[in-house]
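Engineer: All I have is the shape, not the residue letters:
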């Protein structure tokens, strides 16, 4: 079955090292909580708010061990007034036997405020 796994995090500064570290931490947590292997991942879309431009957040994903064949794309979030700043979002499309309600979506740092309803598990 194909499922989507959502995740988001924030950084405190628009600095390449922090952006890459936060993205890697988020993706690793999404994979861990859903017991995924790279070959189960069809694609990863990473977005960032327009105040993040020191590096591509997706760069962190491309360097993970075993992920060289996972398609990854980076894009910019729509700049909605009042939206959460310095935010990185990930949408991972995966092949899994988990039911929709069993998927564990991961929100870290300041991004916890985005979907507290998905964190109740």
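Structural biologist: Alright, I've got the coordinates. Just so it is clear, the structure is predicted and the values come from calculations on it, not from any experiment. Numbering: from 1, shown residues only.
Engineer: from here on, contacts and neighbour counts on C-alpha atoms
Structural biologist: Will do.
Engineer: distance of residue 106 from residue 90?
Structural biologist: 9 Å (CA to CA, to the nearest Å).
Engineer: Which one's more surrounded, these two?
Structural biologist: Using other CA atoms under 10 Å, the more surrounded residue of residue 106 and residue 90 is residue 90, with 27 against 24.
Engineer: okay, pairing it with this:
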């Protein structure tokens, strides 16, 4: 079965190191919480709000051993008025036997307000 695993985080500043590090922390938790192996991943998509442009969050994926060949892309989030600022979102599409209701979507920092119904 192919499932989507979501996650989001925020940063305080539009700075390369913070964007990459927060993205890395988010990915690490998404991977660990859902027992994801790189060989089972179809693709990874990141979006960032328009106030973030100092780094590609996809660079964080390359810091993880064994993830060199996983396809990854970055895109800009739709600039909806009043939406959460300095936000990085990720969607990992993965082959898994975990049921949809048991997928662990991960939300860090101020992004927790995006899905208060989900615990992370």
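Structural biologist: Great, that's in hand. Worth saying up front: this structure is predicted, and the values here are computed from it rather than measured.
Engineer: TM-score of the superposed pair?
Structural biologist: Once superposed, chain against chain, the TM-score is 0.97 (TM-score structural alignment, normalised by the length of the second structure); 120 aligned residues with a CA RMSD of 1.0 Å.
Engineer: picking that back up, quick check: neighbours shared by residue 106 and residue 90 of the first structure?
Structural biologist: Shared contacts of residue 106 of the first structure and residue 90 (CA atoms under 8 Å, 6 or more residues apart in numbering): 6-8.
Engineer: Leaving out chain neighbours, which residue sits closest to residue 12 of the first structure?
Structural biologist: Of all residues not flanking residue 12 of the first structure in the chain, residue 86 sits nearest, at 7.0 Å (CA to CA, 6 or more residues apart in numbering).
Engineer: so how many other residues sit close to that neighbour?
Structural biologist: Residues within reach of residue 86 of the first structure, counting by other CA under 10 Å, total 20.
Engineer: show me what contacts it?
Structural biologist: Residue 86 of the first structure touches 10-14, 48-52, counting by CA under 8 Å, 6+ apart.
Engineer: Select from those residues the one having the most neighbours.
Structural biologist: Neighbour counts for those (other CA under 10 Å) peak at residue 48, which has 26 neighbours.
Engineer: Let me see the contact set for that residue.
Structural biologist: Contacts of residue 48 of the first structure (CA under 8 Å, 6+ apart): 57, 74-77, 86-89.
Engineer: Of these, which count as buried by neighbour count?
Structural biologist: 57, 74, 76-77, 86-89 (16 or more other CA atoms under 10 Å).
Engineer: For the residue sitting nearest the centre point of the first structure, what is the enclosing helix or strand?
Structural biologist: Compute the mean C-alpha point of the first structure, and by CA atoms, centre = their mean the closest residue is residue 90, 2.6 Å away. In the assignment (DSSP states H and E), residue 90 of the first structure maps to strand 87-95.
Engineer: what helices or strands is that strand leaning on?
Structural biologist: strand 2-10, strand 41-48 (3 or more CA pairs under 8 Å, 6 or more residues apart in numbering; DSSP states H and E).
Engineer: Which one, of those strands, ends up nearest to residue 113 of the first structure?
Structural biologist: Checking these against residue 113 of the first structure by CA to CA gives strand 2-10 as the closest, at 10.0 Å.
Engineer: I'd like to know which elements the closest one is packed against.
Structural biologist: By 3+ CA pairs under 8 Å, 6+ apart, strand 2-10 of the first structure packs against helix 16-33, strand 87-95, strand 106-107.
Engineer: Have a look at how far, on average, it is from the second structure.
Structural biologist: Strand 2-10 of the first structure, aligned to the second structure and superposed, deviates on average by 0.2 Å (mean CA distance after the TM-score superposition for the first structure).
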